[in-house]
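Participant: sequence plus the predicted model coming up.
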Amino acid sequence: MAKDPDWWRGAVIYQIYPRSYQDSNGDGVGDLLGIVRRLPYIASLGVDAVWISPFFTSPMKDFGYDVADYCDVDPMFGTLADFDAVIETAHALGIKVMIDLVLSHTSDQHPWFKESRASRDNAKADWYVWAEANPDGTPPNNWLSIFGGSAWQWDGGRMQYYLHNFLTSQPDLNFHEPEVHDALLDVARFWLERGVDGFRLDTINFYTHDKELRNNPPLDPALRTSRTAPAVNPYNWQEHLYDKSRPENLIFLKKLRAVMKPFNAAAVGEVGDEQRGLEILGEYTAGDDLMQMCYAFELLSGDQPTAGYVAEVMAKVEEVAADGWACWAYSNHDVTRHATRWQLTPPALRGFTTLMMCLKGSACIYQGEELGLPEAEVGFDDLQDPYGIEFWPEFKGRDGCRTPMVWERSNASGGFSTAPRTWLPVPGEHLALSVEAAEADPGALIHHYRRAIALRHAHPALMKGTLEALAVEGNVLSFTRRHAGEEIFFALNMGEAPVTITPPAGDWTWLGAELNSAHPGADGKVHLGHWQPCIMLRAKARA
């Protein structure tokens, strides 16, 4: 494949949650050969890359985000040979492959942790974060787990606590130990040498903790949000100064970038931080020796973004990450699907899709969002997610966005599996939105996704350009994108009522008729219906 070192800039990345994409062997769980089968469909969307959520050997307490062997495939998903088939097929179709590396923690079943917990003086004794109890037996400090309760778990063998930012079965690695760096860099090399084109880095700002184990201060209640953890979780009540997002993290990220460079690989990091997400994004993507991209949770928020909010986020990115690069997503495997989360009408779904493909940054699409899938209702008896089980019913967990992909209308599992029971139930209401149904309907959302992605790829200004002249007038968001002699004006009416705007003066060519882009009238004004964009190219522009 072409060795464009900037292939990631402006790329459209399609996230696959492998348990739920396609079952090839009839056991009710998706697998790697199922992905191979469906790669031509993914290619038909026009995306640049896939991000595959974890498929490594795991006890599956957190569905693969608890890794027991970084360099092998869990039998549930297949074999290393099956993964090689994914790489070969994707590359033949012109698709890059990014895999989800979970480096901040392992499973407690990982051989590294088994050795570390065996004694205080073995070779890996310091590979995890161990600490003495307080004199009264309580944990070393007040750090909390995202999955509920203390972030510290007592181990009677070592007579110490170990740190876990997530489940108790997910002990945190000690990034103050150079040998841990070396071992994890070897993991990255293993997959790069196998042909992967990059990584999605889970919880990238959780890698390094405060070596002094200082208590987190309380957070002003007025500043509490629930983008990283649900509102019912007291994790939101702390200012997380010491348990994550430490400056020493940059040391490891520079090492990882150096390992990736000879392979022309790219990484996108997940930044989970309520107060400083965009600032950390800027820190981690600055220059050319750290990560290429990161995403924070601003567009994964609970409230439907308004024109003003989107402008505020984009302006903040320009302020704190002018030398970096963002990657945007509306949905993923950890949040309620945005069709439901924002209660979007069909025109709004199309409008947000068009906006995503015109924003500065790269873009992630989560499987099924191109079909307009709503969040599924999963009953407590069918629940699999430990997060939802812990906080039910105020927070129902993440299973509602993880139900199997629907391919066909004709059977109860939507063509996902031949098994009588799938790992999560397939919602009946999803069947009418299957790929088969969408492909046969000229008005289906999937065709809008294809057209919006194609527009992005047709214009370097949308892929790699600057974002300028950001403005909000009522419900209308507007900006220009500029790159290599090309300038594009974009406006979107993010409200229900029609409005009239006056684009910047100049010699413009109308773009995006296939996306319902409004055409300027003879008077130069543009009349925008609800959720209607206006997209125009300045003729013979020069940078």
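Facilitator: Looks like it came in fine. Residues are numbered from 1 along each chain as shown.

Participant: going by C-alpha atoms from here, please, whenever you check contacts or count neighbours.
Facilitator: Fine.

Participant: what's the helix or strand for residue 267?
Facilitator: Assessed by DSSP states H and E, residue 267 sits inside strand 266-270.

Participant: which residues does stretch 189-196 contact?
Facilitator: Residues outside stretch 189-196 that contact it (CA atoms under 8 Å, 6 or more residues apart in numbering): 71, 84, 87, 96, 97, 98, 99, 198, 259, 260, 263, 265.

Participant: helices or strands next to the strand holding residue 267 in the packing?
Facilitator: With contacts taken as 3 or more CA pairs under 8 Å, 6 or more residues apart in numbering; DSSP states H and E, strand 266-270 sits against strand 198-201, strand 293-295.

Participant: state the distance from residue 464 to residue 117.
Facilitator: 48 Å (CA to CA, to the nearest Å).

Participant: ok, residue 367 next?
Facilitator: 39 Å.

Participant: and the helix ranked longest in the chain, how far out from the chain middle?
Facilitator: Longest helix in the chain, counting residues (DSSP state H): helix 178-193. Relative to its chain's centre, helix 178-193 lies at 22 Å (CA atoms, centre = their mean, to the nearest Å).

Participant: adding another structure so you can compare the two:
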Amino acid sequence: MTQKSALIKDPDWWRGAVIYQIYPRSFQDSNGDGIGDIAGIIQRLDHVEKLGVDAIWLSPFFTSPMLDFGYDVSDYRDVDPMFGTLEDFDDLIAAAHSRGIKIIIDLVLSHTSDQHPWFVESRADRENVKADWYVWADAKPDGTPPNNWLSIFGGSSWEWDGQRMQYYLHNFLIEQPDLNFHNAEVRQELLDVARFWLDRGVDGFRLDTVNFYYCDAQLRDNPALPDTARNDSIAPAVNPYNFQEHLYDKNQPENLEFLRELRDLLNSYDAITTVGEVGDAQRGSEIQATYTGGGDKLHMAYDFALLANAYPTGTRIAEVMKTSESFGQDSWGCWAYSNHDVERHGSRWRLSDEAKRVYAALLMCLRGSVCLYQGEELGLEEAEVPFEALQDPYGKRFWPKFKGRDGCRTPMVWQSDNRNGGFSTATPWLPVSADHLNKSVSSQQEDATSMLAFYQAMIAFRKTQTPLLKGHYAPVSADDAHIAFEREHDGHRILCVFNLSDAPISVPLPSGEWTWNGTAPFEDVRNGETVSLGPWQAAFANEKGAL
């Protein structure tokens, strides 16, 4: 098994960490089959190390029929052959740890593939030992599903099974049946899965759909959601999933006890962390705080407040932070703009390169940890994937108003002089965007003015400022064009001011003597009663004498 002796075993390392998400299918193909793999990730670790991040979040690589590209697991304890072997995974752990990079793997515990042996046995009849391992229910007298719950991927979340003559629950694809967390044997088996990977040397888990583990034991109908309360942060606007208030199909209070059981297991290992994905359009921040507060459940979690379509004006960012802070100072968020499930934020918010830079700087200064998605450091836009090349079942279901998630999952671009971007010698599983080629790693890595260089500099700056890593958050001022706030830790204060517009601004300074920090990747700013910033600029000041 891999050892972590090369890493500093600080149990608090995750607080303020920058985590880099790798989507294995699209990072680097090492064997010429057009699909990225674990050996390819090892080949590209130098890039991750130079970026300066603390950890990698590795999207699913488990054995799977790949109908949802690894989020439909058929064997939790093995690597799918398209990605390599368990030995390859051990090699990745060793190679990352030798560079001081931790590995967080994506655990999909709420559901499995319908090809998982557990489900094959469960659906065989109503008397077998795993009969109650999934959420089964009888039809209503008229043959319709047990209740009105809807799938995020469209349609009812119930599927009829003619073998058992019952419906089973699936919050996502029909081929992704939901496990029954009310069954103690299921919970114990999933804890054993986590133990298997901890014993191999992983440093933590990203927990997919962490608020979906339990459903209401009584299977009560969800109420309708008023039009004015609907938003498309979790599901696209064309999806009727947004028409319900999801009171009973997720977010159940029993979930907290399972998270405590999981935390007890993690606490028996050194310096392990968790980051939970909270998918809820109405109460995401509250759930995030509840799941991470108290020190006995998750270490950190993220909701979709900054992964949504709503443009992040200074006013909105201030509101998001105020809401997050209102639920308790002992909770911890993990902020992201982009990931494998949403349109890349440069396209989603129609940002110029100058705007991408200032928003990246802002992300590095919010209270919480940070997730970056592969290619974000290159300033990649959403790729255009034609319908005939589409792989994502979600996109196929709601095309053309929602084009799915393939546009953010296209291969990483390493070289500009190769039509496949240096990703593969074969035709990639998704086409490489021609618009991405001129933003490749090779075209940016020697350019001190590039987006890549900016991300490297901003991550490095963050690490020099303990208040940005672990400190409290205090608002100073905000409107649509700017946001200013302080971060404080152990008496050390840093002031962060961001111009989120294409016009110059002047912002009154809070009380205190400030020394402007010229080491960040922005212009040095001199002190006065106000701070004046040019378009899409940021400024940072330390309280004089505090550092």
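Facilitator: Received, thanks. All values reported here derive from a predicted model rather than from experimental measurement.

Participant: what about the contacts of stretch 189-196 of structure 1, which are in helices?
Facilitator: When DSSP H defines the helices, the subset of the contacts of stretch 189-196 of structure 1 inside them is 84, 87, 259, 260.

Participant: for the third one, what is the corresponding residue in structure 2?
Facilitator: What it means is residue 259 of structure 1. Counting by TM-score structural alignment, residue 259 of structure 1 corresponds to residue 265 in structure 2.

Participant: quick revisit: what would the ones in helices among the contacts of stretch 189-196 of structure 1 look like in CSV with distance to residue 159 of structure 1 and neighbour count?
Facilitator: Formatted as CSV, these follow (distance: CA to CA, whole Å; neighbours: other CA atoms under 10 Å):
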residue, distance to residue 159 of structure 1, neighbour count
84, 43, 16
87, 45, 21
259, 37, 17
260, 39, 21
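
Participant: and those residues, which two are the farthest apart?
Facilitator: The two members of these with the most space between them (CA to CA) are 84 and 259, at 20.9 Å.

Participant: give the contact list for the most centrally placed residue in structure 2.
Facilitator: Residue closest to the average C-alpha location in structure 2 (CA atoms, centre = their mean): residue 339, at 5.6 Å. Residue 339 of structure 2 makes contact with 21, 372, 373, 408 under the criterion CA under 8 Å, 6+ apart.

Participant: let's see 7 Å
Facilitator: Shown in contact with residue 339 of structure 2 (CA atoms under 7 Å, 6 or more residues apart in numbering): residue 373.

Participant: so which residues of the stretch 401-543 of structure 1 form helices?
Facilitator: Applying DSSP state H, counting those that start in this stretch to the stretch 401-543 of structure 1 gives helices spanning 435-440, 445-458, 460-464.

Participant: of the ones you listed, which is nearest residue 216 of structure 1?
Facilitator: Of all those, helix 460-464 sits nearest to residue 216 of structure 1, with 39.0 Å by CA to CA.

Participant: wait, is residue 56 of structure 2 part of a strand?
Facilitator: Yes. According to DSSP: H, G, I helix; E, B strand; the rest coil, residue 56 of structure 2 belongs to a strand.

Participant: excluding chain neighbours, what is closest to the counterpart of it in structure 1?
Facilitator: Matched by TM-score structural alignment, residue 56 of structure 2 corresponds to residue 50 in structure 1. Distances taken as CA to CA, 6 or more residues apart in numbering place residue 14 nearest to residue 50 of structure 1, at 4.6 Å, with adjacent residues excluded.
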